[in-house]
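1. Fold the following.
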Amino acid sequence: MSETVTIKVEGMSCGGCSSRLAKTLSAIDGVASADVSHEAGTAVVAYDPARTRPQALHDAIEDAGFDVAV
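-> The predicted model follows:
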């Protein structure tokens, strides 16, 4: 079973940023898909809650050099 979360991301300025972040999120164990838009400033992530949690997604976003908007 999967869940989907939309995370507001700050600091993306181009398509390269969103592409890099999508690859970073997709590499997390338990993430089924990551649709990242620098225009909207969002990351829509489908994940398996038995294998990962939203905090791990937030940590990966911040480790990639972006900020999670609260």
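2. hey, let's count contacts and neighbours off CA atoms from now on
-> Will do.
3. Longest helix in this protein, by number of residues?
-> Identified as the longest helix of the chain according to DSSP state H is helix 15-26.
4. mind listing what's buried in that helix?
-> Neighbour-count burial for helix 15-26, with 16 or more other CA atoms under 10 Å as criterion, is recorded at 17, 18, 21, 22, 24, 25, 26.
5. Please give the structure of this sequence too, so both can be compared:
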Amino acid sequence: MSTQQSTVTTMYKVTGMSCGHCENAIREELTEVAGVVEVSASAKEGLVTITSAVEPDEAAVRAAVDEAGYELAGRA
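-> Predicted structure coming up:
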């Protein structure tokens, strides 16, 4: 018997991203946050989308974005 695990998708505005390298740096840091399954980042739109097993801890997300050298501007 298999159970389907649901996921939560959360979008954030991130300032300071300008290129693919920026997107990769953000993705790398955010994949380390507990429960995160997938991360997509768009420098052009200034958005980061996190897919996770549970609602991500915003303080952990903010710390990861800071560690990558960018600023979390809040939820999109």
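6. where does the TM-score land?
-> The TM-score (TM-score structural alignment, normalised by the length of the first structure) is 0.84; 69 aligned residues with a CA RMSD of 1.6 Å.
7. circling back: in terms of secondary structure, what does the longest helix of the first structure contact?
-> strand 31-37, helix 54-63 (3 or more CA pairs under 8 Å, 6 or more residues apart in numbering; DSSP states H and E).
8. run the last query once more with 10 Å
-> When contacts are defined as 3 or more CA pairs under 10 Å, 6 or more residues apart in numbering; DSSP states H and E, helix 15-26 of the first structure packs onto strand 31-37, strand 42-47, helix 54-63.
9. against the second structure, where does the last one fall?
-> Using TM-score structural alignment, helix 54-63 of the first structure corresponds to residues 58-67 of the second structure.
10. once aligned to the first structure, how far is that stretch on average?
-> Compared with the first structure after the fit, stretch 58-67 of the second structure shows a mean deviation of 1.5 Å (mean CA distance after the TM-score superposition for the first structure).
11. Can you tell me what sits against that stretch?
-> 12, 14-15, 25-34, 36, 48, 50, 68-75 (CA atoms under 10 Å, 6 or more residues apart in numbering).
12. For residue 3 of the first structure, find the nearest of the helices and strands packed on helix 15-26 of the first structure.
-> strand 42-47 (5.5 Å; CA to CA).
13. now the closest one: how far from the chain's centre is it?
-> 5 Å (CA atoms, centre = their mean, to the nearest Å).
14. Repeat that for stretch 3-21 of the first structure.
-> Worked out by CA atoms, centre = their mean, stretch 3-21 of the first structure lies 6 Å from the chain centre.
15. what's the span of that stretch, first residue to last?
-> End-to-end distance for stretch 3-21 of the first structure, by CA to CA, to the nearest Å: 19 Å.
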